[in-house]
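Q: how would this look folded up:
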Amino acid sequence: MSSYSVLLVEDSEFMIEHVSQALEGKHGFEVEAVATADEARAVFDTSTFDCVISSYELLNESGIHLAASLEEAVDGASVPFILFTGNPLEPLVEEALEAGVSAFVSKSNHATGEMNVFANRIRLAIEAAE
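A: I've put the predicted structure just below:
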């Protein structure tokens, strides 16, 4: 099992609890969760993470805008950013990739059970950035 540290940015308490429990309990990740992009930036400035996972729809901005702001903040260091969304991916892909999104995970397909596909996608994104 990995001991990768991930920052989860999600405004749904249910999703925070579900994703955190699955990733920590079943897959060995360390998960820190916040509800807003502003909280994510504040935590990102003071802590080190192997990966950022963000919902597309946040309270005050999109996960894509968050990805772009974090990409600028790290000055060339590569921290994988996974966009976690229930929206159709196709219309988001080009803008998301330009903003620094590394991978996409659909909430509808991968937000159930033990989240094996999601955990694997996180590991692959981290390993690709190393």
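
Q: Please make it C-alpha for all contacts and neighbour counts, starting now.
A: Fine.

Q: On the three-state scheme, the residue sitting nearest the centre point of the chain is what?
A: In the chain, the residue lying closest to the centroid (C-alpha atoms, centre = their mean) is Ile53, at 0.5 Å. Assigned state for Ile53: strand (three-state reduction, DSSP: H, G, I helix; E, B strand; the rest coil).

Q: show me the residues around it that make contact.
A: Going by C-alpha atoms under 8 Å, 6 or more residues apart in numbering, Ile53 touches Val6, Leu7, Leu8, Val9, Phe81, Ile82, Leu83, Phe84.

Q: Before we compare anything, build this one as well:
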Amino acid sequence: MSHQPTVLIVEDEASQREILAYNLEAGGFTVAQAASGDEAMTVFDEAQPDLVVLDWMLPGISGIEICRQLKRRGDTRSVPVIMLSARSEETDRVRGLETGADDYVSKPYSVAELVARVRAMLRRTRPAAVGQALSFEDITLDPETYRVTRGGKPVKLGPTEFRLLSTLIEKPGRVWSREHLLDRVWGREIYVDSRTVDVHVGRLRKSLGIHGDADLIRTVRGTGYALG
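A: Predicted structure coming up:
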């Protein structure tokens, strides 16, 4: 098996599947894909994934049924399943978790947050395979515990600022356009004004500079932002 964890995405909407596959590959995962419930089990046996991202509503066999099958089989029971669903009602969430899903994400979701959840889940099941905490200069970010420190001191960040920093710290020096950041942090399905990015970058700057440290976020005029 490759040292990179394999994630199987079962999602019938091609565009969503592609965005997710792209971001997971960029995050260092090997990705297998299936567009229907019937295809899912075949691909599962071929790819032997370490984790499954499973859409609830699928043509043919439903996501719930696939989850049941996986959790019933001795050799697949321990593979974590993250369920995706446009249904956000509590009863649906409970049903999803009752069939054995390990986590449940409502659509529309933030791709960056979903990738962070995949990583956190794999940390528990395949700790050695998933990159540990990210750091740049004196800033350290741990995606699993959602902790950020600067010079050893804790930095309190809201979920959006955390996702923003996660994106910037993945590739220090890279200039991210506002559009790119909107995609990564808020997700493509959610409409957010690009000025929102500026507001959150401002908040992130303030939090990172709370102990009087130098500002490491660079504004690139007319383009966007970079770390360092």
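
Q: preserved in structure 2, out of the contacts of Ile53 of structure 1?
A: Shared with structure 2 under both residues aligned by TM-score structural alignment, their matches' C-alpha atoms under 8 Å, the contacts from the contacts of Ile53 of structure 1 are Val6, Leu7, Leu8, Val9, Phe81, Ile82, Leu83, Phe84.

Q: By neighbours, which of these wins?
A: Phe81 (31 neighbours; other C-alpha atoms under 10 Å).

Q: gap between the aligned residue in structure 1 for Arg123 of structure 2 and Val79 of structure 1?
A: By TM-score structural alignment, Arg123 of structure 2 lines up with Glu127 in structure 1. According to C-alpha to C-alpha, to the nearest Å, Glu127 of structure 1 stands 11 Å off from Val79 of structure 1.

Q: Sketch out the strands for structure 1, chain order is fine.
A: 5-9, 30-34, 51-55, 81-85, 103-106 (DSSP state E).

Q: Am I right that Ser166 of structure 2 falls within a helix?
A: Yes - using three-state DSSP, the assignment for Ser166 of structure 2 is a helix.

Q: And the residue lying closest to it once chain neighbours are set aside, how far from Glu25 of structure 2?
A: Once flanking residues are discounted, Ser166 of structure 2 sits nearest to Leu141: 7.2 Å by C-alpha to C-alpha, 6 or more residues apart in numbering. Relative to Glu25 of structure 2, Leu141 of structure 2 is positioned 20 Å away (C-alpha to C-alpha).

Q: Same check on Val79 of structure 2?
A: Taken as C-alpha to C-alpha, the span from Val79 of structure 2 to Glu25 of structure 2 is 19 Å.

Q: Over to Trp176 of structure 2?
A: Trp176 of structure 2 is 18 Å from Glu25 of structure 2, where distance means C-alpha to C-alpha.

Q: more crowded one of these two?
A: Trp176 (19 against 15).

Q: In structure 1, what residue corresponds to the more buried one?
A: Match for Trp176 of structure 2 (TM-score structural alignment): no aligned residue.

Q: ok, Trp176 of structure 2 touching Leu227?
A: No - look at Trp176 of structure 2 against Leu227 with C-alpha atoms under 8 Å: they stay out of range, at 9.2 Å.

Q: Mutual contacts of the two, please.
A: Leu168.

Q: The residue nearest to Arg93 of structure 2 when sequence neighbours are not counted: neighbour count?
A: Counting by C-alpha to C-alpha, 6+ apart, Arg93 of structure 2 lies nearest to Tyr104, which is 6.8 Å off, once chain neighbours are set aside. By other C-alpha under 10 Å, the residues close to Tyr104 of structure 2 number 23.
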